[in-house]
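Peer 1: need coordinates for the below:
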Amino acid sequence: MTKQPAASRRHLLGAAAGGLAAAAVWPASRALAQASDGVVRIGVLDDMSGTFADQQGMGDVVSARMAIEDFGGKVLGTPVELVFGDLQNRPDIGTQIARRWYDQERVDAIFGLGNSAVALAVQQMTREKGRLNVTVAAGTTDLTGKACSPLGVAWTYDNYALARATVNAMMGENRRRWFFITSDYAFGHSLEQNATDILRKLGGEVTGTVRAPLGETDYSSYILRAAQSGAQVVGLAVAGNDLINVVKQMGEFGLMKRGIQPAAMLCLLTNVKAIGLQTAQGLIFTEAYYWDQTDPTRAFAQRFQRLHGRPPTMFQASMWGAVTHYLKAVQAAGTDAAEPVRAKMAEMPINDFMTRDGRIREDGRVIRDMYLMRAKRPEDSRGEWDLLEVVQTIPGEQAYRPLAEGECALVRKG
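Peer 2: As a prediction, this is how the structure comes out:
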């Protein structure tokens, strides 16, 4: 990543049970400050060092910084600061960092929150403290369901949208019997539950399920149980390095050669690269973005790659849109106060290189198109990152859980 000149940035260093934080300021002058404390301060709180670091991590920070710089470094005549922290996939660490940011460092909005358990905890804290949170990378549908917040936004995707398209695709191939390997925390549970509900509505069958701890490295016993269950599909409600490990090990056990199809509930570009097309080819999953879709997606990916060394994942790409939309809302509201900014975010359509006519629904869910993806065969790949093909576009109004089914208290009845 290109290092910024020392004169153009300031570091805020602090530890919260091992959490990392740093900040940059664009630019230094506050003479025209109109925000509440003379600065608009944004926090990116993600997995910077663990199983999800490649798909979130410093790539999210790079994208947020790009958005701030593209906006001109100021909003309402005041500088925009960026701080970032490592949640370490632990709710206690994530909430400690968030609390310090809100109480001591006066962060106005937290973005990222790439772990469902952390995202739920921080969203509740955000609501209590009257600040904003924009969840870019966590997928639990509780964020817009029973735990919804008037100050929370679920930006990129959710587990219902991921499960729906993938399950429908497999059912369309008459693969009706599923076995689930699930990460044993809020994200994995939500993925499995959403996929199971959709599967059963379509007449499918769950032959079994196993729960694996986050960070598991040996999936052999889980894979053997799946192979012996009579399943046609192994639903992988895991992510990051866990997904990489289980798909590689399924290949070693020869499940695909025996006609047992892996279906990833959440897979990203970097995961497919790490698995390799020889093993990943044919893997089906759902995403909100792929770098090689259109001229605008390619243009952003090229800019991002010059800074980060590779194209962005859907989280890293959508971080740019989330931060940009927030800054536009601050400008339109004439303040950085949470409630009017959140109201403006909901009023304004979302249009950027990866989202066309998106909107924030009453429950905080961003409605955007989703894409059913397939990993390419090695012989069809034209380059190092030419790994995926778009199989189907799922319109946003069809992709997400119906509003009435979410149990969000903010949703008007009738």
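
Peer 1: can we go C-alpha only for contacts and neighbour counts from here?
Peer 2: OK.

Peer 1: which strands and helices sit next to the host helix or strand of Met171?
Peer 2: Secondary structure assignment for Met171, by DSSP states H and E: helix 159-172. Applying 3 or more Cα pairs under 8 Å, 6 or more residues apart in numbering; DSSP states H and E, one finds that helix 159-172 makes contact with helix 186-201, strand 284-287, strand 370-375, helix 396-399.

Peer 1: ok, then the element right after the longest one?
Peer 2: Think helix 186-201. Criterion used, DSSP H and E; the element after helix 186-201 is strand 205-212.

Peer 1: now show me the structure for the sequence below, then we'll compare the two:
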Amino acid sequence: MQKLIAAVAAGLALAATSGAAQAQISDNVVKLGVLTDMSSLYADATGKGSLAAVEMAVADYGGKVAGVPIQVVSADHQNKPDVGVNIARNWYDNEKVDAVLDVPTSSVALPVSALTREKNKININSGGGSSDITGTACSPNTVHWTYDTYALSNVAGKAMVKRGEDTWFFVTADYAFGMALERDAANVVKESGGKVLGDVRHPLNSSDFSSFLLQAQASKAKVVALANAGGDTTNALKQAAEFGLTQGGQKMIALLMEITDVHSLGIKATQGLIITDAFYWDSNDETRAFSKRFNEKVGHMPTMIQAGLYSATMHYLKAIEAIKTDEAPKVMEQMRKTPVNDFFAKNGKIRIDGRMVHDMHLFEVKKPEESKGEWDLYKLIATVPGDEAFRPLDKGGCPLVK
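Peer 2: Prediction:
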């Protein structure tokens, strides 16, 4: 009888221990929400491709983490802050989402990051660009994975001023991302010895850039810098060609342009364009292997945002596996102390302000005669180490930095 009682007690203790361990994963599922632009000007750079990248990572991980299933949900925030915040709030409060990923459009990304902190969940941003996400608006619950306005401006601005292209005029999207991009780029130009001759701001998702481009042309600036993205960038470049800006000797630079934009416009229209990017599909065997699989699934090569999401999802799942909990502060701590080494980044690191620091690259779009295939679009000009590309930790105004 004593042996029987001891055996039962041991069994109950084991069951209690197992139950306690299992309870570390909330609701017995790890649920990821991909909040993105499915229908507007950033849909090619993010959208369905962002969702596909996260789904690929989950499938490659095996569909389970720490013994529980992984679920993925998605929604279109329509580039509207109120819509994005309401979706995220419902996910956190009612659908038990553990982490929200992607969130392009900085005017949506910033309030979603704030909400994530309030709810003590995790936000991994790949699509939003404002450097304020890890600056004055930094959060212990948000990781900014792929790029930001500081890195885009820093890499391209220094290189171009050094080449003698030292007078700039900005055509800027009139919302948080565009203004942060112009601010960061203008600072780099001035610090490098150049001058900003003027700027003009346009509404998000514009179709007519004629008046803005005429002002840029009249400025006689050597560089006309587009501080916008997606469909705004492609529309501005098309119309700049019609107005003859480059034929008149001005250099066009797209401070944020994805490979899908270049492909859409065509290599003939974009040849010579200078682009800063975190990822290029044809860099090495690892990037080519991932990109081939992605292309087969989605129908185009991955943008840096989409490649970054696969990398970020894997890093998040590995952190949960390592510590057997999805409790946000503990997962964030594990993510920060674990280097990022995959096809996207080598020796990447997540700082206390949430910035994932990794190498950035400066590319030039090839001439038609240099291209050997449909997606053979870029030639590498320079690779800038992460610590040089991204803003120094003590310069962003993040309250978490001591």
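
Peer 1: please work out the TM-score for the two chains.
Peer 2: Here the superposed chains carry a TM-score of 0.94, computed using TM-score structural alignment, normalised by the length of structure 2; 381 aligned residues with a Cα RMSD of 0.9 Å.

Peer 1: for Arg65 of structure 1, find the nearest of the helices and strands packed on helix 159-172 of structure 1.
Peer 2: strand 284-287 (23.2 Å; Cα to Cα).

Peer 1: which part of structure 2 matches that closest one?
Peer 2: Taken onto structure 2 by TM-score structural alignment, strand 284-287 of structure 1 occupies residues 274-277 there.

Peer 1: residues contacting the nearest residue to Ala288 of structure 1 once chain neighbours are set aside?
Peer 2: Among residues not flanking Ala288 of structure 1 along the chain, Met370 sits closest, at 4.7 Å (Cα to Cα, 6 or more residues apart in numbering). For Met370 of structure 1, the contact set (Cα atoms under 8 Å, 6 or more residues apart in numbering) comprises 161, 286-289, 393-396, 399.

Peer 1: rerun at 10 Å
Peer 2: 156-157, 161-162, 165, 286-289, 355, 392-400 (Cα atoms under 10 Å, 6 or more residues apart in numbering).

Peer 1: next: Ala289 of structure 2.
Peer 2: 281-282, 343.

Peer 1: next: Ala52 of structure 2.
Peer 2: 34, 46, 58, 294, 297-298, 306, 309-310.

Peer 1: of the residues you listed, which belong to strands?
Peer 2: Val34 (DSSP state E).

Peer 1: how about the contacts of Ala289 of structure 2 in a markdown table, adding neighbour count, distance to Thr142 of structure 2 and secondary structure?
Peer 2: Below are these laid out as a markdown table (neighbours: other Cα atoms under 10 Å; distance: Cα to Cα, whole Å; DSSP: H, G, I helix; E, B strand; the rest coil):
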| residue | neighbour count | distance to Thr142 of structure 2 | secondary structure |
| --- | --- | --- | --- |
| Trp281 | 24 | 27 | coil |
| Asp282 | 18 | 30 | coil |
| Phe343 | 20 | 22 | coil |
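
Peer 1: could you pull out the helices for structure 2?
Peer 2: 2-22, 47-61, 81-93, 106-119, 149-162, 176-191, 210-219, 230-243, 259-265, 267-270, 285-298, 304-323, 328-337, 386-389 (DSSP state H).

Peer 1: which one of those helices lies closest to Lys402 of structure 2?
Peer 2: Among the helices of structure 2, if distance is taken as Cα to Cα, the winner is helix 328-337, at 16.3 Å.

Peer 1: what range does the closest one cover in structure 1?
Peer 2: Taking TM-score structural alignment, helix 328-337 of structure 2 hits residues 338-347 over in structure 1.

Peer 1: again with stretch 112-119 of structure 2
Peer 2: Taking TM-score structural alignment, stretch 112-119 of structure 2 hits residues 122-129 over in structure 1.

Peer 1: what lies in contact with the matching stretch?
Peer 2: With Cα under 10 Å, 6+ apart, stretch 122-129 of structure 1 has contacts from 91, 94-99, 102-103, 108-110, 113, 116, 119-120, 131-135, 143, 147-153, 338.

Peer 1: mind running it again at 8 Å?
Peer 2: Contacts for stretch 122-129 of structure 1 (Cα under 8 Å, 6+ apart): 94-95, 98-99, 102, 132-133, 143, 147, 149-152.

Peer 1: can you turn the buried part of the contacts of Ala52 of structure 2 into a PyMOL selection?
Peer 2: In PyMOL, this line selects whichever of the contacts of Ala52 of structure 2 come out buried by 16 or more other Cα atoms under 10 Å:
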select buried, resi 34+46+58+294+306+309+310
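
Peer 1: ok, Ala9 of structure 2 - how many residues close by?
Peer 2: Around Ala9 of structure 2 there are 12 other residues, counting by other Cα atoms under 10 Å.

Peer 1: span of stretch 319-332 of structure 2 from start to end?
Peer 2: 8 Å (Cα to Cα, to the nearest Å).

Peer 1: could you measure from the closest residue in space to Leu265 of structure 2 that isn't next to it in sequence over to Ile253 of structure 2?
Peer 2: Closest residue to Leu265 of structure 2 apart from its sequence neighbours, by Cα to Cα, 6+ apart: Thr234 at 6.9 Å. In this view, Thr234 of structure 2 and Ile253 of structure 2 are 12 Å apart by Cα to Cα.

Peer 1: show me what the residue nearest to Ala288 of structure 1 aligns to in structure 2.
Peer 2: Match for Met370 of structure 1 (TM-score structural alignment): Met360.

Peer 1: contacting residues for Asp103 of structure 1?
Peer 2: Counted by Cα under 8 Å, 6+ apart, Asp103 of structure 1 has zero contacts.

Peer 1: which one in structure 2 is aligned with it?
Peer 2: Alignment note (TM-score structural alignment): Asp103 of structure 1 maps to Asp93 of structure 2.

Peer 1: do the same with Met48 of structure 1
Peer 2: For Met48 of structure 1, the residue aligned by TM-score structural alignment is Met38.

Peer 1: tally up the residues packed near the nearest residue to that match once chain neighbours are set aside, please.
Peer 2: Nearest residue to Met38 of structure 2 in three dimensions, chain neighbours excluded: Gly47, at 4.4 Å (Cα to Cα, 6+ apart). Applying other Cα under 10 Å, we find 26 residues neighbouring Gly47 of structure 2.

Peer 1: which residue is nearest the middle of structure 1?
Peer 2: Ala137 (2.1 Å; Cα atoms, centre = their mean).
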